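> next input, structure requested:
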Amino acid sequence: MAKTRTVYICNACGAESSQWFGKCPSCGVYGTLEEQISNNTNNGNFSRAGWQSQSRTQNKKESPAQPRISVKFSDITEEEQPRMDSGYHELDRVLGGGIVPGSLILIGGDPGIGKSTLLLQTANQLSIRFPRILYVSAEESGQQIKLRASRLRVGLSGDDSDSSNGQEKTPLLEPNLYILPETDLEEILRELESLKPQVAIIDSIQTLHFSTINSAPGSVSQVRECTSALMQVAKRENISLFIVGHVTKEGAIAGPRVLEHLVDTVLYFEGDRYASHRLLRSVKNRFGATHEIGIFEMVDHGLDEVTNPSELFLSNREEQAPGTATIVSCEGTRCLVVELQALVSPTSYTSPRRSTTGVDYNRLQQILAVLEKRVGIPLSKLDAYVASVGGLAVEEPAADLGMAIAIVASFRDRVVDPRTVLIGEIGLGGQVRLVSQMELRLKEAAKLGFTRAIVPKGQTYPTDLGLEIIAVNKVIQAIVVAIPSTQNEDEEDSEEN
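Predicted structure coming up:
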């Protein structure tokens, strides 16, 4: 007979406890433990020790080893998986070249960032080439989706003569796009098995409800079981499934961590909701590279692709200002040219302020210490502010050299040549270290019209890019090359010599 026991599961982290606490013992969040009844079924006919002893008694004579259902790795045929074009090159880039049939793709992001907008536009593009695309909306009614599609101008009906007479075309969804406003998981599964769409979109997983589970929508058990059921149908019917996931205040996808393990691809839609550009970043991809990014811009009719993202992160380069430097940052296989800005000023407080926007705060502290110890620039009593233009998060060490040059240029009130890029990692001893994907970075800089690159010494660089490559092994050498000195400084240096 099955025995029942009471367990308490945290709906924030999924931890299990045998008794109720006001605070979860695992994640420390208050009021998240939910009571659930667990059935302990103990099958007395099977035990590991009993099965081993039984098999040994039956097979008294040693038999040759042979596989039962497993196959050799060499016997598996290599078949290239066909991919579907989503209609957006940026989305295809992040997915690794397109949508893989039968795959599960999880998209998370802050409220209002544009997840539903991106998926509705993608569903409309897919419905032009495929006969059945299903959009399951668990948060909006069909009329609300139609109004949003009209505002985004998703699909157009009418001919060109209507617009010539001063009448605008009427926004409509494509006929091959099916809408299902439903929160019941069983109804959604029946529709998936009946319609058999090529691509289905679930918006969102936290609002679905499985009637056999006695917990509220969005709880750990509901999210886990709903995703598992959707995955089984998608794999069986070869349906590509997009799943929208809510995020917590820390920025992680809400629900159990097993949600990210079940799906094939995890994408995060990032960006300031008050800014125009959005970044679609891949953090897990079984069919492509991780940390790829796609860049979109929010306009009045929805999301548009950014064809040349490097121009988005470069300010007005004709207006030369002290304390700016240009770097080349790599996100996956994409290289972006980004401008860094620094401001160094006397402090009004006992301890100086350090502030960063788009760059790592700890890297700034480390570079300031290296500049003061190894170069002799007194920065310990000065405020330092560093920001990346456009708000792009630059976290890789290759931005160290550009950050250091921008700080020194602001300290000396000098202008760095706007046609110069700086690439390199700075060590604690003041060395300029090598970074990865250097050839891709230099090609991106040459494509945008840069004429000079200051790079680490220690490897050969291509000479057919039209770039003047200056290799340095110390940060003080890069400062001398990148920041022009005035006539007074030259006279002081000659007098000291």
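> switch to C-alpha atoms for all contacts and neighbour counts from now on
Fine.
> gap between residue 215 and residue 33?
Per Cα to Cα, to the nearest Å, residue 215 is found 12 Å from residue 33.
> now residue 71
Residue 71 sits 44 Å away from residue 33, going by Cα to Cα.
> between the two, who's got more neighbours?
residue 33 (25 against 9; other Cα atoms under 10 Å).
> surely the more buried one and residue 20 touch.
Yes: between residue 33 and residue 20 there is a contact under Cα atoms under 8 Å: 6.8 Å.
> joint contacts of those two?
Residues touching both residue 33 and residue 20 comprise residue 8, with contact defined as Cα atoms under 8 Å, 6 or more residues apart in numbering.
> show me the helices in the stretch 1-150 of the chain, by range?
48-58, 89-95, 115-129, 142-152 (DSSP state H, counting those that start in this stretch).
> which ones are touching residue 93?
Counting by Cα under 8 Å, 6+ apart, residue 93 touches 292, 293, 294.
> quick one, what contacts the first one?
When the contact criterion is Cα under 8 Å, 6+ apart, the partners of residue 292 are 93, 94, 281, 282, 283, 331, 332, 333, 334.
> that one and residue 236: what is the separation?
For residue 292 relative to residue 236 (Cα to Cα), the value is 29 Å.
> before we move on, what about the second one?
As defined by Cα to Cα, residue 293 lies at a distance of 30 Å from residue 236.
> which of the two has more neighbours?
Neighbour tally, residue 293 and residue 236, criterion other Cα under 10 Å: the higher count belongs to residue 293, 25 against 11.
> the more buried one and residue 278 touch, don't they?
No: Residue 293 lies out of contact with residue 278 (Cα under 8 Å); the separation is 9.9 Å.
> report the set of residues contacting both of these two.
By Cα under 8 Å, 6+ apart, no residue touches both residue 293 and residue 278.
> name the SS class of residue 362, please.
helix (DSSP: H, G, I helix; E, B strand; the rest coil).
> that one: neighbour count?
Residue 362: 11 surrounding residues under other Cα under 10 Å.
> equivalent analysis for residue 18, please.
Around residue 18 there are 11 residues (other Cα under 10 Å).
> now swap in the one 3 residues further on and tell me
By other Cα under 10 Å, 13 other residues sit near residue 21.
> try the one 3 residues further on
By other Cα under 10 Å, 23 other residues sit near residue 24.
> buried ones in stretch 189-206?
189, 192, 196-206 (16 or more other Cα atoms under 10 Å).
> by contact count, what packs against the lengthiest strand in the chain?
The longest strand of the chain (DSSP state E) is strand 334-346. Helices and strands touching strand 334-346, by 3 or more Cα pairs under 8 Å, 6 or more residues apart in numbering; DSSP states H and E, are helix 309-312, strand 324-331, strand 382-388, helix 400-412, helix 438-447.
> buried set for it?
334, 335, 336, 337, 338, 339, 340, 341, 342, 343, 344.
> now do stretch 360-373
Of the residues in stretch 360-373, those buried (16+ other Cα under 10 Å) are 360, 363, 364, 367, 368, 369, 370, 371.
> one more sequence to fold, the one below, so I can look at both together:
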Amino acid sequence: MAKTKYHFVCQSCGYTSAKWLGRCPECGGWDTMVEEAEVTAKNTKSYLPVNSEKIKPKTIASVAKVKVERLATGIREFDRVLGGGVVPGSLVLLGGTPGIGKSTILLDAGLRFGQRGVKVLYVSGEESEEQTAMRAVRLGGANASDNLLIMTATDLDAILAQANAVKPQLLIIDSIQTMYNPELQTAAGSVGQVRECTAKLLQFAKTTGIAVMVIGHVTKDGTIAGPRLLEHMVDVVLQFEGDRSYSFRVLRALKNRFGSTDESGIFSMEAGGLAEIANPAGLFLEDRDGEAAGSMIGACMEGNRPIMVEFQALVAKTPYGMPRRTAVGFDYNRVNMLLAILERRFGLDFGTYDAYVNVVGGMRVTEPAADLAVAAALVSSYRNRPVPKGVLVFGEIGLTGEVRRVSAPERRIMDGINLGFKRFIVPDNKLSLGNVDAEIVRVKTLEQALKALFG
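Below is the predicted model of the structure:
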């Protein structure tokens, strides 16, 4: 009888070593090497239909004649991120932190598919069938269509056998970390299991033409758990973001072979599930009234849609020898950079002051166009001078103090006008707006911008 061989696999990146290592030489992770048995390929029974026509080479012209119709989920914000719907035969990976709403949105999509006559098989490896049914009732699926089938299982071979027998148009796996490939002698959720299970699902989707949507857990730093190879194997990678303390959720496409990655979907977590927010432009301005020092409204882009976000800054005398710098919802390093620019170019002394920056509403802003709003909020708090109401700003700030151009300035301004803003401080570039009932101040430097705001 052949002796079983073992090796050590990094649970973060999938690096393989013949001996145990305290630190992975590939990703630098500490104590991530786990012993696994080496598995050779077996001639196991295949649950995939063999079709020799699909493995023959074809011309682009012959393939282009076949029109592919997407499966629209009926959730407009979800379809927007997917590029119009789910492509048959595609493999979609949805990641996000626990409790963010991954299972909720896919079960809701399954209910809507079933109501429109699309057969769906929803497989949960974490919840019993009764628990899944209870969640479906909470989402309004008390009278769910018979086209939605639910099943609790973790054995991937058994799941694919049932999928091949039922022949759904969409297979939903919740989640990939709970799936188990009996050919591997390792625990479910390990790097080897996640990789091999995903490979099997990819082969199943491409061979049968059945769309597969998979939920993936994320690590502490927000990346999808498992090797990075996982994101390269799938066709679409979606990321669900948001703070569990707030009701707002943002769905982004990190990778999309069938559409754009510029789109995003905005949702609100309600008692009956996730509700769409079709027009999120003024979503975070509802509770704002009056003028306050340290507050500035900036126009940011979520995908291809502008959102007006309130940035708040507090500059206070520090009781310590080293001043504190804190950023919530904004890049900490960019806050330090903006403080350095204000000190060097304008002589503002932040060396004895703590500086706190917060994005209201639990939003996470990453684009550089928010630089001007954050800098204005910092100066407003430092000088204790509020910005007049009805002013909207956006622009990237360079290290030399220049205000640089950003994308879609006309769209930001028009949405601001619709929300009642009358004065705009924007980068100096050509604008094709026509006649608008607003004052547009174009600035080239941060000095000009601050002079337009505070005189």
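> quantify their similarity with the TM-score.
TM-score for the superposed pair, counting by TM-score structural alignment, normalised by the length of structure 2: 0.91. Supporting figures: 440 aligned residues with a Cα RMSD of 2.3 Å.
> related to what we said a few turns ago, can I get the helices of the stretch 1-150 of structure 1 in JSON lines including distance to residue 106 of structure 1?
Output for the helices of the stretch 1-150 of structure 1, formatted as JSON lines (distance: least, Cα to Cα, whole Å):
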{"stretch": "helix 48-58", "distance to residue 106 of structure 1": "38"}
{"stretch": "helix 89-95", "distance to residue 106 of structure 1": "11"}
{"stretch": "helix 115-129", "distance to residue 106 of structure 1": "11"}
{"stretch": "helix 142-152", "distance to residue 106 of structure 1": "21"}
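> determine which two of the contacts of residue 292 of structure 1 are furthest apart.
283 and 334 (14.7 Å; Cα to Cα).
> identify the residue of structure 1 aligned to residue 291 of structure 2.
With the correspondence set by TM-score structural alignment, residue 291 of structure 2 lines up against residue 320 in structure 1.
> which non-adjacent residue is nearest that match?
Among residues not flanking residue 320 of structure 1 along the chain, residue 415 sits closest, at 6.6 Å (Cα to Cα, 6 or more residues apart in numbering).
> that neighbour pairs with which position in structure 2?
Under the alignment (TM-score structural alignment), residue 415 of structure 1 pairs with residue 386 of structure 2.
> next, count neighbours for the aligned partner of residue 407 of structure 2 in structure 1.
Matched by TM-score structural alignment, residue 407 of structure 2 corresponds to residue 436 in structure 1. Residue 436 of structure 1: 10 surrounding residues under other Cα under 10 Å.
> ditto for residue 311 of structure 1
Residues within reach of residue 311 of structure 1, counting by other Cα under 10 Å, total 16.
> out of the helices and strands packed on strand 334-346 of structure 1, nearest to residue 477 of structure 1?
Among those, if distance is taken as Cα to Cα, the winner is helix 400-412, at 10.8 Å.
> show me what that closest one is packed up against.
Where contact means 3+ Cα pairs under 8 Å, 6+ apart, helix 400-412 of structure 1 is packed against strand 324-331, strand 334-346, helix 361-370, strand 382-388, strand 420-422, strand 425-426, helix 475-482.
> which position in structure 1 aligns with residue 346 of structure 2?
Checking TM-score structural alignment: residue 346 of structure 2 goes with residue 375.
> correction: the previous question concerned residue 112 of structure 2.
Aligned by TM-score structural alignment, residue 112 of structure 2 pairs with residue 125 of structure 1.
> also residue 82 of structure 2?
Match for residue 82 of structure 2 (TM-score structural alignment): residue 95.
> show me what contacts its match?
For residue 95 of structure 1, the contact set (Cα under 8 Å, 6+ apart) comprises 265, 282, 285, 287, 288.
> of the residues you listed, which pair is most distant in space?
Between any two of the contacts of residue 95 of structure 1 (Cα to Cα), the greatest distance is 11.2 Å, for 282 and 287.
> and the two? which has more neighbours close in?
The neighbour comparison of residue 282 of structure 1 against residue 287 (other Cα under 10 Å) goes to residue 282, with 27 against 16.
> isn't the more buried one right up against residue 293?
Yes: in this structure residue 282 of structure 1 lies within contact range of residue 293 using Cα under 8 Å: 6.5 Å.
> need the residues touching each of these two.
Common neighbours of residue 282 of structure 1 and residue 293 (criterion: Cα under 8 Å, 6+ apart): residue 94.
> quick one: what's aligned to residue 173 of structure 2 in structure 1?
The alignment partner of residue 173 of structure 2 in structure 1, by TM-score structural alignment, is residue 202.
> so its match sits against residue 136, correct?
Yes: Residue 202 of structure 1 lies in contact with residue 136 (Cα under 8 Å); the separation is 5.0 Å.
> sorry, back to before: and of the contacts of residue 95 of structure 1, the nearest to residue 222 of structure 1?
Looking across the contacts of residue 95 of structure 1 and measuring by Cα to Cα, the closest to residue 222 of structure 1 is residue 265, at 20.5 Å.
> neighbours of the aligned partner of residue 423 of structure 2 in structure 1, how many?
Correspondence of residue 423 of structure 2 to structure 1, assessed by TM-score structural alignment: residue 452. By other Cα under 10 Å, 21 other residues sit near residue 452 of structure 1.
> and for residue 11 of structure 2?
21.
> so it sits right up against residue 30, yeah?
No: with contacts counted by Cα under 8 Å, residue 11 of structure 2 stays clear of residue 30, the gap being 10.4 Å.
> so the counterpart of residue 216 of structure 1 in structure 2, which state does it fall into?
Using TM-score structural alignment as the criterion, the counterpart of residue 216 of structure 1 in structure 2 is residue 187. Counting by three-state DSSP, the backbone at residue 187 of structure 2 sits in coil.
> can you tell me how far residue 187 of structure 2 sits from residue 5 of structure 2?
17 Å.
> more neighbours: which of the two?
Taking neighbours as other Cα under 10 Å, residue 187 of structure 2 and residue 5 compare with residue 187 leading, 17 against 10.
> got a list of what the more buried one touches?
180, 193.
> 6 Å - rerun?
With contacts defined as Cα atoms under 6 Å, 6 or more residues apart in numbering, residue 187 of structure 2 has no neighbours.
> same question for the one 5 residues further on.
With Cα under 6 Å, 6+ apart as the criterion, no residue contacts residue 192 of structure 2.
> assumed it was part of a helix.
Yes: Residue 192 of structure 2 forms part of a helix when assessed by three-state DSSP.
> could the helices and strands packed on strand 334-346 of structure 1 go into CSV alongside distance to residue 353 of structure 1?
Converted to CSV, those look like this (distance: least, Cα to Cα, whole Å):
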stretch, distance to residue 353 of structure 1
helix 309-312, 29
strand 324-331, 19
strand 382-388, 5
helix 400-412, 14
helix 438-447, 33
